[in-house]
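Novice: The sequence and its predicted three-dimensional model are supplied below.
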Amino acid sequence: MTANPPTRIAQLRQASVAMLDGLTPAQQRCQSHPELSPMLWHVGHVLFMETYWLAERVFGDTSVTHAWRDLYVPEISAKDERSARLPDAADLRAWASALAEQNDAYWQRANDVDHPLLADGYLAAFVRQHYAQHLETMRLVRAQLALDAPEPVALTMEPAAPDSHFETIAAHSVNIGTDTIDAYDNEQPVFTAYPAPFAIAPHCVTNAQWLGFIESGGYQRREWWDAPGWAWREQAAVEHPQHWQPLAEGWAIAGDEAADTGQQPVHGIGWYEARAYARYAQARLPRELEWEAARRAGVLRDVEQVWEWCADAFYPYPGFRPFPYDGYSMPWFDGAHFVARGASVHSEPEVRRPGFRNFYPPTHRHVHAGLRLARA
């Protein structure tokens, strides 16, 4: 990606503030899911973080960040406590407009400043990606709010069998990771991997194929689940993807109402469910390095429709070094977060690269993630 185009940062700011449009004051403040913050918080947070990295870290200006740190720094502001402390939308829009003007002036000054964070356009790329990732999260907030639609529409969809066609990838060497200035620390350093031969499905698992899993007893048959996944399924009483609603006849699938819904990649499932489906299909999830190798080889179709669960827990690459702070990746190398690759229909261009690594707990089902199958 190129060095900072100020117009793109301005576009991302504007898109973030526009996420408030069309929502009622209650919806703007609502915590629509336990893992999602209110829309008002996300909008304030992205403006705050641009200001933190640019005004405070580069120019030493804490006039804004000092006043709002307790609300907009995630580590010191619990999700379930944010709603009551947020300003209303009018005040937030005015604050965002003032910050945009201030930060644009700082970006202009940054052209003449020698600072490690500004080298080669790094900070601009970092800020763009932060906006991009939160824009996707804000779209997930809107998707959760839409689940409360009063009249679900039944869809006609026939169950389908799992994929039987796989593309074989021969043993070879492949460079893994990202070597451009926009790379996050967990994508570096680039290293050479030597995947053993494997086969991977060209297409993601579809809604119709997931319906086949359901109708085959997928959520009742213990043999397809590992022990932690089965314990979670029973405790959470999960019987279908998060946004599916069973009706007297058929299913309502919020947000996926289309003529070819059955052929769209399934999402609304967590890693445990993806693993269970793979066993049902007599296959497995692709390993993360296999997924990237297949992506770089050009054999994957319908990429960037859903995030795709991989088999691996999130881990550091050989020679990993945290940057620009310890907290972006390091806390999540805990064996309890699993990799999702690709991108989704909600993703911005800034994260649509082969080496980008997403990661979530195995129970997260609201993140627009699905799967494709692999075999040894």
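Specialist: Received, thanks. Numbering: from 1, shown residues only.

Novice: Only C-alpha atoms from now on, for both contacts and neighbour counts.
Specialist: Will do.

Novice: The stretch 51-200 of the chain: strands as residue ranges?
Specialist: For the stretch 51-200 of the chain, strands defined by DSSP state E, counting those that start in this stretch occupy the ranges 167-169, 174-176, 191-193, 198-200.

Novice: right, so those strands: which one is the most enclosed?
Specialist: Each of those was scored by mean neighbour count; the highest is strand 198-200, a mean of 21, by mean count of other Cα atoms under 10 Å.

Novice: Tell me which other helices or strands the helix ranked longest in the chain touches.
Specialist: Criterion DSSP state H: the longest helix present in the chain is helix 122-146. Contacts defined by 3 or more Cα pairs under 8 Å, 6 or more residues apart in numbering; DSSP states H and E place helix 122-146 against helix 6-18, helix 39-51.

Novice: The strands of the stretch 51-200 of the chain into JSON lines, with extra columns for distance to residue 372?
Specialist: Formatted as JSON lines, the strands of the stretch 51-200 of the chain follow (distance: least, Cα to Cα, whole Å):
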{"stretch": "strand 167-169", "distance to residue 372": "12"}
{"stretch": "strand 174-176", "distance to residue 372": "20"}
{"stretch": "strand 191-193", "distance to residue 372": "21"}
{"stretch": "strand 198-200", "distance to residue 372": "8"}
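
Novice: what's the burial count for residue 179?
Specialist: 14 (other Cα atoms under 10 Å).

Novice: residues contacting residue 285?
Specialist: 274, 275, 278, 309, 310, 311, 371, 372, 373, 374, 375 (Cα atoms under 8 Å, 6 or more residues apart in numbering).

Novice: and if we set it to 10 Å?
Specialist: 200, 271, 274-279, 291, 308-312, 371-375 (Cα atoms under 10 Å, 6 or more residues apart in numbering).

Novice: And stretch 49-61, what's buried?
Specialist: Using 16 or more other Cα atoms under 10 Å as the test for burial, stretch 49-61 gives 49, 50, 51, 52, 53, 54, 55, 56, 58.

Novice: Use this one as the comparison:
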Amino acid sequence: MASRSLAAEDIGSRFGRVRGHSLELCAHLSAEDLQLQSMPDASPGKWHLAHTTWFFEQFVLGRDPAYRPRDPAWHYLFNSYYQSVGPMHARPQRGLLSRPSLDEVRDYRRRIDDMVADLLARQDDAELSSLVELGLHHEQQHQELLLTDIKHAFWCNPLQPAYRAPILAEAGAKVVPLRYIDGGEGIVEIGHRGEGFAFDNETPRHRTLLQPHALANRLVTNAEYLAFVREGGYREPGLWLSEGWATVQREGWQHPIYWQDDLASEFTLAGVRAIDPQEPVCHLSYFEAEAFARWAGARLPTEAEWESAAQGLPVHGNLQDQGRCQPQPAVAGEGLLQMFGDVWEWTASPYISYPGFRPLPGSLGEYNGKFMCGQWVLRGGSCATPRDHLRATYRNFFPPHARWQFAGLRLGQDR
């Protein structure tokens, strides 16, 4: 009996694993937890579970003209921003969707999963496999958002409950001293080479010019950022971009979002705990990262500097797979440390297209390209990012005021 290609078998197995993991992340959350929407930028966990399922229904199963959706009204509820496939429910009002129920959403997932798995079992189709792979990486983005959004929602609760039990770090180890490592200079190539999966915004591979520069060997720590806070960093307008200073004044920022006002404790996915001075500082906006770098007599790296340094490095570190969901100190190692995991690293680069960029054809072209305005690039992944979702060319992006993501910084310098 002829067998399907290895690639088709692999995508079927991966589909079951990734889809199952989303449910695992929600397994001990109540229906009430998964209904919460704590701010317009966040979404309820139930909506994440439904939207990622809608993605497969719309773009995989919907390729068949004979397919009929599970419920046509849900197309409106669970479309995120794909204007070319129809209207959608307002993002700030997703928390109002008490119906469909969580049980109905779980049943929706089972039904769509069964149909997609059956399709993968019957068809050895490169286009189908590519669409499913895109859907799985989309799902992994939402797995990270599930964690960041529930963290914000629990922080808003006066009880400040824990999402998970703490995993204690090794005590007594000292963080690696900060030093700068010279980066490459001259003409280099960045962007995806073409082997394996990549989003369209990572292409095409192209040449760019690097000026003499250096990157810090590790991420900025809580202790280093605390010195910035204590020395009045949030009260000194000369350190901030104009829009950043206006945001600080308007929002009343005095420290990172999850730090308590005592500057000794912070809210984590394991609840409130003492700030570890050696852990990487986390949940910073671009404005905060840029102001700290200026205060430190440094700057943020460009995304080209970061990617040039990361090329060839293995993707390992404190990622979601480790289960900590909290940045960890860099206590050992030579060279560039923490390039993957712990916290996303803000760069000095606006999120714009690469030379020769072409979005995906059709509605999927809305995935990345239309957001190339008013956003800044982050690199490297975080403690909430699945390991097999990352690569050196991965370009994350958020608006400069965003703080609820696991984002920190690495310093750079001109040489």
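Specialist: Done, it's in. What you are looking at is a predicted structure, and each value in this text was computed from that prediction instead of being measured.

Novice: about what we covered before: and of the strands of the stretch 51-200 of structure 1, who's closest to residue 13 of structure 1?
Specialist: For the strands of the stretch 51-200 of structure 1, the distance to residue 13 of structure 1 is smallest for strand 174-176, at 31.6 Å, taking Cα to Cα.

Novice: so what secondary structure elements neighbour that closest one?
Specialist: Under the contact definition 3 or more Cα pairs under 10 Å, 6 or more residues apart in numbering; DSSP states H and E, strand 174-176 of structure 1 sits against strand 191-193, helix 288-297.

Novice: Quick one: average offset of the last one versus structure 2, please.
Specialist: So the one you mean is helix 288-297 of structure 1. Average distance, helix 288-297 of structure 1 versus aligned residues of structure 2 after superposition (mean Cα distance after the TM-score superposition for structure 1): 1.5 Å.

Novice: what's that helix packed up against?
Specialist: strand 167-169, strand 174-176, strand 191-193, strand 198-200, strand 307-313, strand 338-342.

Novice: Now do it against strand 338-342, angle only.
Specialist: 0 degrees (axes from the mean of the first three to the mean of the last three Cα atoms, to 10 degrees).

Novice: how near is residue 178 of structure 2 to residue 221 of structure 2?
Specialist: Separation of residue 178 of structure 2 from residue 221 of structure 2 (Cα to Cα, to the nearest Å): 10 Å.

Novice: neighbour count winner among the two?
Specialist: Of the pair residue 178 of structure 2 and residue 221, residue 221 is the one with more neighbours under other Cα under 10 Å, namely 24 against 13.

Novice: where exactly do the strands run in the stretch 251-400 of structure 2?
Specialist: For the stretch 251-400 of structure 2, strands defined by DSSP E, counting those that start in this stretch occupy the ranges 265-268, 271-274, 344-350, 376-379, 396-398.

Novice: Residue 129 of structure 2: which of the ones you listed is closest?
Specialist: Per Cα to Cα, nearest to residue 129 of structure 2 of those: strand 396-398, 23.5 Å.

Novice: with structure 1 superposed, average distance for that closest one?
Specialist: Once the two are superposed, strand 396-398 of structure 2 sits an average of 0.3 Å from its aligned residues in structure 1 (mean Cα distance after the TM-score superposition for structure 1).

Novice: give me every residue that touches the aligned partner of residue 71 of structure 1 in structure 2.
Specialist: The alignment partner of residue 71 of structure 1 in structure 2, by TM-score structural alignment, is residue 77. Counting by Cα under 10 Å, 6+ apart, residue 77 of structure 2 touches 47, 50-51, 54, 87-91, 94, 97, 99-100.

Novice: Next: residue 342 of structure 1.
Specialist: So residue 342 of structure 1 contacts 291-292, 295, 302-309, 351-358, 369 (Cα under 10 Å, 6+ apart).

Novice: What span of structure 2 is the longest helix of structure 1 aligned with?
Specialist: Counting by TM-score structural alignment, helix 122-146 of structure 1 lines up with residues 130-154 of structure 2.

Novice: distance from that stretch to structure 1 after superposition?
Specialist: Averaged out, stretch 130-154 of structure 2 is 1.3 Å away (mean Cα distance after the TM-score superposition for structure 1).

Novice: In that stretch, which residues are buried?
Specialist: 132-154.

Novice: Also stretch 316-327 of structure 1?
Specialist: Residues 316, 317, 321 are the ones in stretch 316-327 of structure 1 that count as buried (16+ other Cα under 10 Å).

Novice: just checking, the first one touches residue 184?
Specialist: This means residue 316 of structure 1. No. Counting by Cα atoms under 10 Å, residue 316 of structure 1 stays clear of residue 184, with 11.6 Å between them.

Novice: list residues touching both of these two?
Specialist: Common neighbours of residue 316 of structure 1 and residue 184, counting by Cα under 10 Å, 6+ apart, are 322, 329.

Novice: For residue 97 of structure 2, see how far away the match of residue 71 of structure 1 is.
Specialist: 8 Å.
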